[in-house]
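Student: Sequence and predicted structure, then a few things I'm wondering about:
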Amino acid sequence: MRRIFTVLALSVAMALGLLQAVPNDANAQGRNDVLVIGMATSDLISLDPAKAFEFAGVGLVTQIYDRLLDFPPGSYEAPEASLATSWSVADDGRTWTFKLRDDAVFHSGNPVTAADVVYSFKRVVVLQDQPSFILTQFGITPDSLKAIDDHTVQITLDKPYAGGIFLACLAAGVSSIVDSKVVMEHAQKTDKYPDGDMGLTWLATNSAGSGSFILRQWAKNERVALDANEKHWGNVPKVKRVILKEINEATSRRLQLEKGDIDIAWELFPDQVKALEGAAGLHIDKFPSTTIYYVGINTREGPLANAKVRQALRYAVDYDGIINNIMGGAAKQINTFIPEGFAGYSDKIVYRQDIEKAKALMAEAGFKDGFEISIDTGDQTPNPELSQVLQASFAKIGITVKINQLVSAQLWPRYRAQEHELIMARWGPDYVDPHTNAQPFADYTAKQLSWRNVYENDQTAELIKMAGAEMDQAKRIDFYKQANEIIQEDGPYIFLFQPLYQYGVRDNIEGFVPPPSFDLWKLYTISKG
């Protein structure tokens, strides 16, 4: 009887147009206030800012939550004011004070206060989930956080750090501010957290934010629905609802875009883009992702320990063939560890294919007749194809390359154990600041990429350490540039390219600012004409 009554009630509500349930995609396309996006969201595990570290999860956190600082649409060199209206650092370089805006409220109606900031950061530190290092790398503990008054927060670091790095990390997803009252109401005792999980279980599928959108529904493996927060203090969305429809196959995204079932198709590949050429009513937007594809060179011993051999490898690569044939034009050559869009990026290309120069360097190094080497690569496109191009390129200068194609569970442990000779790899930043790339690529003491390739350069390591403590932004960026020049000449990498994200967009979509990654996409700018 209860079920019959419910169905009847729903039917009546639908007939009256009062039902607020998630619309189907066909209806959504006929409504100017609903935006439908098709994208791969199968990696979505949690919507909790303290846990979310996957592509889709962090992207959704960006829409639902506010942070002290944030990156405005299309500008990623330095964060700007958000919940914090001003900030300062004491003479000790360790004590930061943030003044909060007084008109921000959570979706629950509770005001955003300094106590919420303290609680949000404290739970990140205590829960110690994947993204927690973004805050704990500054020595932040529960005792480091203090609410001076309702709108003043003080954060004390363990030592002075470059302001640009710290502030960029406060604009990361893990630094989102949660409604402490709501979260504490939903804390549960679990086996892992017998004293309470600080809302970790509940926030995985619910929200307690103050952002431009309110979580309405997460139907796992189907869709996520977000409603506009019309009471947001500054960034009120231009549509009333956003539907993120899970479409994991790029071809399916392309077909649904053509049919008009979705407004935006996230991340199309060259085959899909080519198929859409000349299609009426839509276009392709492109933007470089922040991921860098590179070859790691183990410098421990043998020919690869010779800097001239490493230079020869860089000159031998068929960069144009990689970008035009393997990537279908959806990539941009890069010769730096700082991606386009970050402060300190340089578009200067040092290496282009020059076989004669590569042969001369091999001869100078004493390897005129070449040698045999292996390259480890993953089994997912485009890594095997890239490795084949490298194999053919190096053959032109007498180097015979054996390709070891491995699954990820084999590939990355070998890399971390320094067991490779060459490796086809990629790197994506953890937060929006050059330090997140400069440190792993150039400071071997960080025990990341430079260390994995047995490249122990004290000069570059010291430059990165100085950059990490430099409060003057211009000086800090100059340290990175100096380190990058050394790495380009002497380092253990062949920087290949940044992929281009390609988005299929209906022509009636306005205000779409293509981002380098989903966590930097601000949906509130988009409207439907």
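Tutor: Cool, got the structure.
Student: use CA for all of it now, contacts and neighbours both
Tutor: Will do.
Student: Number of residues surrounding Pro413?
Tutor: Using other CA atoms under 10 Å, Pro413 is surrounded by 12 other residues.
Student: What residues of the helix or strand hosting it count as buried?
Tutor: Assigned by DSSP states H and E, Pro413 belongs to helix 408-416. Neighbour counts over helix 408-416 (16 or more other CA atoms under 10 Å) mark 411-412, 414-415 as buried.
Student: do the same with stretch 315-329
Tutor: By 16+ other CA under 10 Å, the buried positions in stretch 315-329 come out as 315-319, 321-323, 326-327, 329.
Student: One more: stretch 454-461?
Tutor: Residues of stretch 454-461 classed as buried by neighbour count (16+ other CA under 10 Å): 454-457, 460-461.
Student: same question, stretch 335-354
Tutor: For stretch 335-354, the neighbour count (16+ other CA under 10 Å) marks 335-346, 351, 353 as buried.
Student: Over to stretch 291-310?
Tutor: Neighbour-count burial for stretch 291-310 flags 291-300, 303-310 (criterion: 16+ other CA under 10 Å).
Student: again, but for stretch 386-401
Tutor: Neighbour counts over stretch 386-401 (16+ other CA under 10 Å) mark 386-401 as buried.
Student: Dump the buried residues of stretch 315-329 into TSV; add secondary structure and distance to Thr136 as well.
Tutor: TSV is the format used below for these (DSSP: H, G, I helix; E, B strand; the rest coil; distance: CA to CA, whole Å):
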residue	secondary structure	distance to Thr136
Tyr315	helix	41
Ala316	helix	42
Val317	coil	40
Asp318	coil	42
Tyr319	helix	39
Gly321	helix	43
Ile322	helix	39
Ile323	helix	38
Ile326	helix	40
Met327	coil	38
Gly329	coil	40
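Student: Quickly name whichever of the buried residues of stretch 454-461 is closest to Leu226.
Tutor: Within the buried residues of stretch 454-461, distances to Leu226 taken as CA to CA reach their minimum at Ala461, with 44.5 Å.
Student: for comparison:
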Amino acid sequence: MEQHIREGELGVDWLKDHSAGSGPYILMRWERNEVVDMVANATYWRGIPPVKRIVIRDMPEPSAQRIALERGDIDVAWDLTAQMRQEIRTAKTPGLNIVVVPGHGMEYVGMNVKYAPLAKEQVREAVRFAIDYNAILQGVLRGEGLPLQTFIPSGYLGHNRALPFKQDLNKARQLLAEGGYPNGFEVELATQAPHASRPDVAQVIQDNLGKVGIKVKITTGTGAVVLPKYREQGLQMVLWGWGVDYPDPDALAKPFADGTIRQLAYRNAWMDPKATDLTKKAALERDPARRIAMYKELTELVAHKGPFAILYQFADAWVLRSYVKGFEEAAALATFHFDFTKISKVRQ
């Protein structure tokens, strides 16, 4: 490591493509968007891990993952679609196990208020009432998700269980008229593809909004393509997700409600002084009961006035060969995290 340090940068450039850790595995090969190949560290201070080699392959297409899993080319797939997992359950495919656990984040539609129609609160509320949330949860996700319409997920202090929106097309049309768009409008919805669920969810939203006169054009791209535009307020409407960075409601209030930081509210050009002020005060409040009350007020404000339609809370799901033991998600937040030292392959 020392030989790669240049003045002032502490080896950061070298570490972009290399590893210098002391964990249970040694990085042998890494190819961007292709593969991570690791071997067990024989000098690891807690002992050599049971599995001597871990290969993580980047397979963006869920169908390719399924074929590789059923063929035995891979042992674990964690990005199959909910439909695929349901088919595996129904068929009782031998040799495969499915694990589903509640996730630490949510899927949402972001609405950029720089785009004239979405600048109107009534129009954004109309979008929320036009969406069939149950069709997404039960149809696309096959029940692998939790109902959620506010920005703090279940299990966190300040979680608001309220579900104020249920598809009501007449109410959506009324709100569009009040907002000055009785005949609807055209809008571009950007999302990620390939992805296990977003293209299908986008189709549901396109169909839902079309019923009230909002003509949705879906555009897709990888995260590397979509996110830079989103971060610079360059999208009219976006279907995306957000995970918790640290286990506190402030990790969600800041991105969703504080327009002064370059996060989700900013990306949708939304700035509400009351929401920003409440976010800052709630972060500093030491009394749990008062904090809960403050987050209740804040989540309700953002739910009705903000630039989001929150669709559901994630469920993390993966399918693995039955001989894989100990493959459990560790205490993770915004990312998958697995303790590879607990994994073993036990063939009967």
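Tutor: Here it is on my side, so go on. In this text the structure is predicted, and so the values were computed from the model without any measurement.
Student: Once they're superposed, what TM-score comes out?
Tutor: Once superposed, chain against chain, the TM-score is 0.78 (TM-score structural alignment, normalised by the length of structure 2); 335 aligned residues with a CA RMSD of 3.6 Å.
Student: What about the buried residues of stretch 291-310 of structure 1, which are in helices?
Tutor: 307-310 (DSSP state H).
Student: Switch those residues over to a markdown table; also include distance to Val117 of structure 1.
Tutor: Listed next are these as a markdown table, based on distance: CA to CA, whole Å:
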| residue | distance to Val117 of structure 1 |
| --- | --- |
| Ala307 | 49 |
| Lys308 | 52 |
| Val309 | 52 |
| Arg310 | 48 |
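Student: Looking at the residues you listed, which is nearest Glu80 of structure 1?
Tutor: Checking these against Glu80 of structure 1 with CA to CA, the nearest one is Arg310 at 40.6 Å.
Student: contacting residues for that closest one?
Tutor: Contacts were defined as CA atoms under 8 Å, 6 or more residues apart in numbering; by that measure Arg310 of structure 1 touches 297, 304, 490-493.
Student: After alignment, which residue of structure 2 pairs with it?
Tutor: With TM-score structural alignment as the criterion, Arg310 of structure 1 lines up with Arg124 in structure 2.
Student: Also Gln188 of structure 1?
Tutor: Mapped onto structure 2 by TM-score structural alignment, Gln188 of structure 1 lines up with Gln3.
Student: Assign a three-state SS to its match, would you?
Tutor: Assigned by DSSP: H, G, I helix; E, B strand; the rest coil, the conformation of Gln3 of structure 2 is helix.
Student: Looking for the alignment partner of Tyr266 of structure 2 in structure 1.
Tutor: So, by TM-score structural alignment, Tyr266 of structure 2 is matched to Trp451.
Student: do the same with Ile152 of structure 2
Tutor: Under the alignment (TM-score structural alignment), Ile152 of structure 2 pairs with Ile338 of structure 1.
Student: quick one on the thing from earlier: neighbours of the match of Gln188 of structure 1, how many?
Tutor: Residues near Gln3 of structure 2, counting by other CA under 10 Å, number 6.
Student: From Arg29 of structure 2, how far off is it?
Tutor: 20 Å (CA to CA, to the nearest Å).
Student: Tell me which other helices or strands the strand or helix carrying Ala265 of structure 2 touches.
Tutor: Counting by DSSP H and E, the element that carries Ala265 of structure 2 is helix 264-267. Secondary-structure packing of helix 264-267 of structure 2 (3 or more CA pairs under 8 Å, 6 or more residues apart in numbering; DSSP states H and E): helix 250-257.
Student: now Asp200 of structure 2, nearest residue through space, not along the chain?
Tutor: Nearest residue to Asp200 of structure 2 in three dimensions, chain neighbours excluded: Val140, at 6.6 Å (CA to CA, 6 or more residues apart in numbering).
Student: Assess the claim that the one you found and Met84 are in contact.
Tutor: No: the pair Val140 of structure 2 / Met84 is not scored as a contact, 10.7 Å apart, by CA atoms under 8 Å.
Student: helix/strand/coil for the corresponding residue of structure 1 for Ala275 of structure 2?
Tutor: Under the alignment (TM-score structural alignment), Ala275 of structure 2 maps onto Thr460 of structure 1. With three-state DSSP as the basis, Thr460 of structure 1 sits in helix.
Student: Just want to check the distance between the nearest residue to Thr460 of structure 1 once chain neighbours are set aside and Tyr455 of structure 1.
Tutor: Leaving aside its sequence neighbours, Thr460 of structure 1 sits nearest to Ala483 (CA to CA, 6+ apart; 5.0 Å). From Ala483 of structure 1 across to Tyr455 of structure 1, the span is 13 Å (CA to CA).
Student: Surely Lys215 of structure 2 is in contact with Gln206?
Tutor: Yes: here Lys215 of structure 2 reaches Gln206: they are 7.3 Å apart, a contact under CA under 8 Å.
Student: which residues do those two both contact?
Tutor: Shared contacts of Lys215 of structure 2 and Gln206, counting by CA under 8 Å, 6+ apart, come down to nothing at all.
Student: Tell me how far Thr445 of structure 1 lies from Leu422 of structure 1.
Tutor: Using CA to CA, Thr445 of structure 1 is found at 21 Å from Leu422 of structure 1.
Student: Of those two, which one has the most company?
Tutor: Between Thr445 of structure 1 and Leu422, counted using other CA under 10 Å, Leu422 has the larger neighbour count: 26 against 16.
Student: which one in structure 2 is aligned with the more buried one?
Tutor: By TM-score structural alignment, Leu422 of structure 1 lines up with Met237 in structure 2.
Student: Ok, Phe495 of structure 1 next?
Tutor: Aligned by TM-score structural alignment, Phe495 of structure 1 pairs with Ile310 of structure 2.
Student: Could you verify that its match is part of a strand?
Tutor: Yes: remark: Ile310 of structure 2 belongs to a strand, assigned using three-state DSSP.
Student: neighbouring contacts of the one helix or strand Val36 of structure 2 maps to?
Tutor: When elements are assigned from DSSP H and E, Val36 of structure 2 belongs to strand 35-40. Strand 35-40 of structure 2 is contacted by residues 24-30, 48-49, 51-58 when judged by CA under 8 Å, 6+ apart.
Student: Can you pull out the residues in contact with stretch 325-338 of structure 2?
Tutor: With CA under 8 Å, 6+ apart as the test, stretch 325-338 of structure 2 has contacts from 103-105, 242-247, 339-340, 342-346.
Student: A strand includes Lys348 of structure 1, no?
Tutor: No: counting by three-state DSSP, Lys348 of structure 1 is not part of a strand but coil.
Student: That one: what's it in contact with?
Tutor: Applying CA under 8 Å, 6+ apart, we find Lys348 of structure 1 in contact with 334-335.
Student: how near is it to Leu390 of structure 1?
Tutor: According to CA to CA, Lys348 of structure 1 stands 22 Å off from Leu390 of structure 1.
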